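Trainee: What follows is a predicted protein model with its sequence.
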Amino acid sequence: MRDKDDIENIKIKSFNSTYFSFIENDVALMRKRFHLTV
């Protein structure tokens, strides 16, 4: 039972980290575009 919970937690953590890095890349792209248009 404990092992299953640990695996789920690891899945959630890895998903969150990839999701947040994805958002950071999006923000960086938007800033680049913004600087190009200004």
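Mentor: Sure thing, it's come through.
Trainee: CA only for contacts and neighbour counts going forward, please
Mentor: Will do.
Trainee: Phe15 and Phe34, how far apart?
Mentor: Plainly put, Phe15 is 29 Å away from Phe34 if you go by C-alpha to C-alpha, to the nearest Å.
Trainee: and here's the other structure:
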Amino acid sequence: MDRVEARLAELGLELPGPRKPVANYVPAVQVGNLLFVS
């Protein structure tokens, strides 16, 4: 990953930070004995 960041810096590029979620997301839902994850 350092090589990627170094190359971006050489090119004068900067990646934006992560955005805040636009909604509340449920990471998992249990239905009976099944667990659905996202």
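Mentor: Right, received. Where do you want to start? As the structure is a computational prediction, the values presented were derived from the model and not from experiment.
Trainee: TM value for the aligned chains?
Mentor: Once superposed, chain against chain, the TM-score is 0.31 (TM-score structural alignment, normalised by the length of the first structure); 13 aligned residues with a C-alpha RMSD of 1.8 Å.
Trainee: Ile7 of the first structure: which element?
Mentor: Assigning secondary structure by DSSP states H and E places Ile7 of the first structure in helix 2-37.
Trainee: ah, wrong one, I meant Glu5 of the second structure
Mentor: Assigning secondary structure by DSSP H and E places Glu5 of the second structure in helix 2-10.
Trainee: which element follows that helix toward the C-terminus?
Mentor: Sequence-wise, the next helix or strand downstream of helix 2-10 of the second structure (DSSP H and E) is strand 28-31.
Trainee: Show me what the helix or strand following that next one is packed against.
Mentor: Per DSSP H and E, the first helix or strand lying C-terminal to strand 28-31 of the second structure is strand 34-37. Using 3 or more C-alpha pairs under 8 Å, 6 or more residues apart in numbering; DSSP states H and E, the elements in contact with strand 34-37 of the second structure are strand 28-31.
Trainee: Does the strand it packs on pack against any helices or strands, and if so which?
Mentor: strand 34-37.
Trainee: What residues sit buried inside the strand it packs on?
Mentor: Within strand 34-37 of the second structure, no residue counts as buried by 16 or more other C-alpha atoms under 10 Å.
Trainee: Neighbours of Glu5 of the second structure, how many?
Mentor: 13 (other C-alpha atoms under 10 Å).
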